[in-house]
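Colleague: What shape does this take:
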Amino acid sequence: MNTPSTSSFGNMEEKLFDLLGKGFELDNQITSNPEKKKQLTHDYLNDINIVFASGFELPAMDPSWTWFNVEEPLTFDHFKYRIVILDFFTYCCINCMHILPDLEKLEGIFGTDQVLIIGVHSAKFENEKIDGNIQNAIKRYGIHHPVVNDRQAKWWNQLQISCWPTLMILSPALRPLKMFMGEGHLDKVRYFVEEAMHFFNMSDSSTPPKRLPPPSCLGQVVSSTFLKYPGKISLWKDKILISDSGHHRLVVINRSGLVEQVIGSGVKGFQDGHLTSAQFSSPQGGIFIKNHLIIVADTENHSLRQIDLASKTVTTLAGNGQQGRDLSGGKNGPGQLLASPWDLCLGSSPKALETGELDTLFVAMAGTHQIWGLSLEDSSWWKGVSRKQGDIFAVAGSGVEENRNTSYPNKAGFAQPSGITFSSKLQSLYVADSESSSIRSLCLKTGTVKNVCGGSRDPTDLFAFGDKDGSSVDVRLQHPLGLVMNQSQDTLFVADSYNHKVKAVTHVTGKKAECQTIADISGLDEPAGMAFDPDTQELLIADTNHHTLKVYNVNTKVIRDITVHTSDETDFTTSVPVLKLRGNYDFKLQKDILFRTTEATIAIKITTILDSALKLNQDAPSHWKLVLPEGWHCASGLKGSFQADPLPVDLIVSPQSRPGPIYVEVNAYLCHKSDGLCLSKSALIELNAEQCDNPAMHTKSLALAIHL
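Modeller: This is a model prediction of the structure:
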């Protein structure tokens, strides 16, 4: 990695550290007095503007950088006359994931005319430097603002960035104003940007910023399968439960791949209710508790949800959709806030180890770098601690991100644990500790946390990664996400995600655990989850970026694909309510549709459903507008008005060219029936059209509902 010379940047390092120091000083001085707060902020802006007024130039952009979400690379001309927020991130980082909703809110508040958010991807892992992997992450996380791949971390080094995530705010003259390190700064960032806009008189600027290039189609990532970025998988008798994370839903299939149940509307959100209308947000670990009960880690909703297949309902067990920062827990129900639960497994509390009762659901809590537990029955723990049924609490991990092994579970350190499995025979949990690139064990009898393989001897070193088989800490993994135990042979299977491999770990209880790559399993792309069937000796693998499942027979060494499909008479498309949208829209709906180039006519029926207290304003006709990808056309035109109540808008769309997003904008002018007071509401529907030449997967019609 290159660092700037003093001749090029002078005392730049000193100035940037001064910026950081003055920024902390400002945060400490801010008072509850609004006028005093504003004066302090403007004094700070004046001082910082003087510091960087001369001798500073933003480091040059590398012409080899790849840009995402824009059809052509941005230049400094796009930055000028805007407040620019640079988000230095790496896509593996849970803290970076946590601030994505904040950035989305800022986009909605400020738009792009005066404030521009740029993701500067500065990779931690070698795998994260690859354009295609970043592209998949952008689509998986739903990032809409421009992102640039700074492969060699040039800006990271030249601008003295030291942690992920870091937000650097630039003035309209491209000078640093402030840095925010870590997560949880939404209100501070919003306030600072608003005051910076006032300070620089941006509303009175006579020079408009350069128009941004149009958004791209996210690199044309096309999936012709039923699944989209599947995460964790689990087995129950003849059923396979899949976290269809990219579609924000769960899918239950049989062993031949036939879909038996889809759980969730497919719309990103947080809503309990019927299986078809409930909403999830990038769910990961899921597990059957009984024949009809499933618990799922609803990761981006920071919650645990229960699915009852008998009553066809979804309820919330813990969490309320908002990220928590509690490191102890102990509450019962949705009042206990969580932080990015990533994986689940059934296991035993220390007392229950004696009987073998599976009385605890263990949670890999990636967001706080801990292992938590949900008591399914009253349970007893170390040092005589008792837990009531329904309690959810921290089991191990201090919350500090590290790979610290110790005999004291609350002082152990994990680093974004993302996979977890239980061995009743060995009375231990095993953890895929992704950010330390290691496999760890937690003895449930004693509470001792040990290293199994990978990672570093230095508990603060989270950069001991690579691709090397061998013994114990000589092993090198790269961001493992999943693991599962073959209990009959005490063998762990590891989804070594960023090495795109599956590895087997033997002698897991000894001082020299052996890790070897399974050579027969190849061609994977960031596998994230696995399940093992002891009866058939089959290992199921979620081949995440290929949107499919694979099955490997441990005895015969044969690997095959599972094609997830529906029967001809099964229809999982349902009308669903839309979500709250940032910015100028009251509602937003996102769904995927699949089309064939040889038979490419799609009927889209949109129904507006009015609140019973409202009616359409006949004096101000409501209207809709359609925006299509290049080469598409609509038989009924691209816009129209409506005055009926309610109104179905039927669009017949035929694509002739490339995939892309279809946008349907609905603007409704409404009046209250009781007092005649009028209001307007707007909705935006985004349909991500992807090419699919599999006849079984082709969507010929789609019914959507907008609740106004």
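Colleague: Only C-alpha atoms from now on, for both contacts and neighbour counts.
Modeller: OK.
Colleague: list the contacts for the closest residue to residue 391 other than its chain neighbours?
Modeller: Leaving aside its sequence neighbours, residue 391 sits nearest to residue 332 (Cα to Cα, 6 or more residues apart in numbering; 4.5 Å). Under the criterion of Cα atoms under 8 Å, 6 or more residues apart in numbering, the neighbours of residue 332 are 318, 390, 391, 392.
Colleague: and what of residue 236?
Modeller: For residue 236, the contact set (Cα under 8 Å, 6+ apart) comprises 288, 291.
Colleague: and the nearest residue to residue 365 once chain neighbours are set aside, how many residues sit next to it?
Modeller: Take residue 365 and drop its neighbours on the chain: the residue closest to it by Cα to Cα, 6+ apart is residue 341, 4.4 Å away. By the measure other Cα atoms under 10 Å, the count of residues near residue 341 is 31.
Colleague: one more, for comparison:
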Amino acid sequence: MISDTGNSRILIIKEDGSILRQIGGKKLGFKDGSLDDAEFNNPQGLVFQNKDILFVADTENHAIRKINLKNDSVETVAGTGAQGHDRQGGKIGKQQPISSPWDLCIYKTPDMDLTFHPDGNPPVRDVLIIAMAGTHQIWALFLEDTVWWKCKKHPAGTCICIAAFAQPSGLALCAKKKEVYVADSESSSVRRLSLVDGKVTPVVGATGNPNNLFAFGDKDGALFDAKLQHSLGLVATRDEKFVFVADTYNHKLKKIDIVQNSVTTLTMPPLCVPSANPPGLCISSDNKRLYLVDTNNHLIKVAHLGGSCNITKITKVTLKKLQDTRQVDKSKYQVLSKKPVNVNNDGGKLIITFNIEFDAGLGLTEDAPQTWLIDLPDPAWSSVPKNGNDVKNFEVVISVPPKKDAKENFVDAVFNLVTCTSETCLPKSFIVRIPICYTDKGATSLNNKSNISLGPSSVKS
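Modeller: Predicted coordinates:
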């Protein structure tokens, strides 16, 4: 899974980059429902509970969302959709306001109520651990009725604060050690939180004074002698010997020995371009590939790991669009070609306004379905919104990726309208095609207006 934050969508991909499914992304918003209809707002951290259930830190919606791949559904399990200021919690589900959740992990803990488990084999409960960046805390969302610290009972759906930090961002669970490592970005450090008793201890970075937010830098070493700058992403190796940290403002990937509490900078192979602002990390099940979100370059990179988890080479994941059986058959549509738009070779943002005008007594048929959708060259492109039914005058924002080949690219707006005169109804199906040309001197931010004139017997642009 990839949390494509800028496009407010979740992508399910295969290891070769083939996209299996897009969840959300048609429109920025806060909406539960099917995987196609759901809306997100700058989602960040993701975690699987099992092969069918995925939780999402929907950051700008201030909510935790649950994706059920088996039931084809998205639902909100915590948060109201508005930023909360509660620093204690205790409410259940959508009644509990939260603030800018950033990352997630799931801790499996034995239920501590031995009264009901005299055989000494209590059931294991799932607890969702949340880096709540907005209130500078770590919270827990109990996915089942759970008796936890100090034998306190928490009903399913309860969301509470369990620890305070400077600004927790990334989380890395070490289940065997019953610890979660926290990228505390504002203190430029990594700290550990015991999931047995809530004790917080230093790992690397910062100083002995947790209130000092200016002890940042770029230095390998142990404990407080080491220096980071705005650490964000974390991931632990499968044997829980090392934790990788995305040291974002230093534009570096570093490795923490969690036994020695020491950090070293990982050397990139000579042919690799250093990552620019790497915030997110994920490791493969065989411990041989580290997936790195390279935000400023809009890439997913793969660091191939050798002995002692050092990098041997770096490749990148190229997103590939799978054949979609629901794809539009464009042979049935009239195509209206517009003037080409020149975009910079580095890509950019294209804002397109579509305006439909009606002639000779033609208008939209009342209560009939009126739809449009934006069809793009490949998954590296995105449109917000992606479709809609307000067809007379609307605006879309197209994210154009950097040039990667010489082929022609088109942005197609596909319209399916039902129109009528005073005498008859006339369906209108047409495509407004805008060619995109890459040039060295093209702009990175453009506005384009597309006017369409509809008459009873014609469609003109």
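Colleague: which residues sit in contact with the equivalent of the residue nearest to residue 365 of the first structure over in the second structure?
Modeller: By TM-score structural alignment, residue 341 of the first structure lines up with residue 101 in the second structure. Counting by Cα under 8 Å, 6+ apart, residue 101 of the second structure touches 57, 58, 59, 62, 63, 64, 130, 131, 132, 133, 134.
Colleague: hmm, 7 Å instead?
Modeller: For residue 101 of the second structure, the contact set (Cα atoms under 7 Å, 6 or more residues apart in numbering) comprises 57, 58, 59, 62, 63, 130, 131, 132, 133, 134.
Colleague: and if you look at residue 363 of the first structure?
Modeller: Residue 363 of the first structure touches 341, 343, 344, 345, 371, 372, 373, counting by Cα under 7 Å, 6+ apart.
Colleague: Return a selection command, for use in ChimeraX, containing the buried ones of those.
Modeller: Restricted to buried positions by 16 or more other Cα atoms under 10 Å, the ChimeraX selection for the contacts of residue 363 of the first structure reads:
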select :341,343,344,345,371,372,373
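Colleague: could you dump the contacts of residue 101 of the second structure to TSV with secondary structure and distance to residue 123 of the second structure?
Modeller: Formatted as TSV, those follow (DSSP: H, G, I helix; E, B strand; the rest coil; distance: Cα to Cα, whole Å):
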residue	secondary structure	distance to residue 123 of the second structure
57	strand	27
58	strand	30
59	helix	32
62	coil	31
63	strand	28
130	strand	22
131	strand	26
132	strand	28
133	helix	31
134	helix	33
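Colleague: Which member of the residues you listed is positioned nearest residue 144 of the second structure?
Modeller: Among those, residue 130 lies closest to residue 144 of the second structure (Cα to Cα), at 15.8 Å.
Colleague: before we move on, the earlier item: quick one: which of the contacts of residue 332 of the first structure has the most company?
Modeller: When neighbours are counted by other Cα under 10 Å, residue 392 leads these with 28 neighbours.
Colleague: Can you find the partner of it in the second structure?
Modeller: Using TM-score structural alignment as the criterion, residue 392 of the first structure maps onto residue 159 of the second structure.
Colleague: what about that match, distance to residue 200 of the second structure?
Modeller: 20 Å (Cα to Cα, to the nearest Å).
Colleague: In the first structure, what residue corresponds to residue 88 of the second structure?
Modeller: Under TM-score structural alignment, residue 88 of the second structure pairs with residue 328 in the first structure.
Colleague: Would you mind confirming that that match makes contact with residue 393?
Modeller: Yes: contact status for residue 328 of the first structure versus residue 393: in contact at 6.0 Å, counting by Cα atoms under 7 Å.
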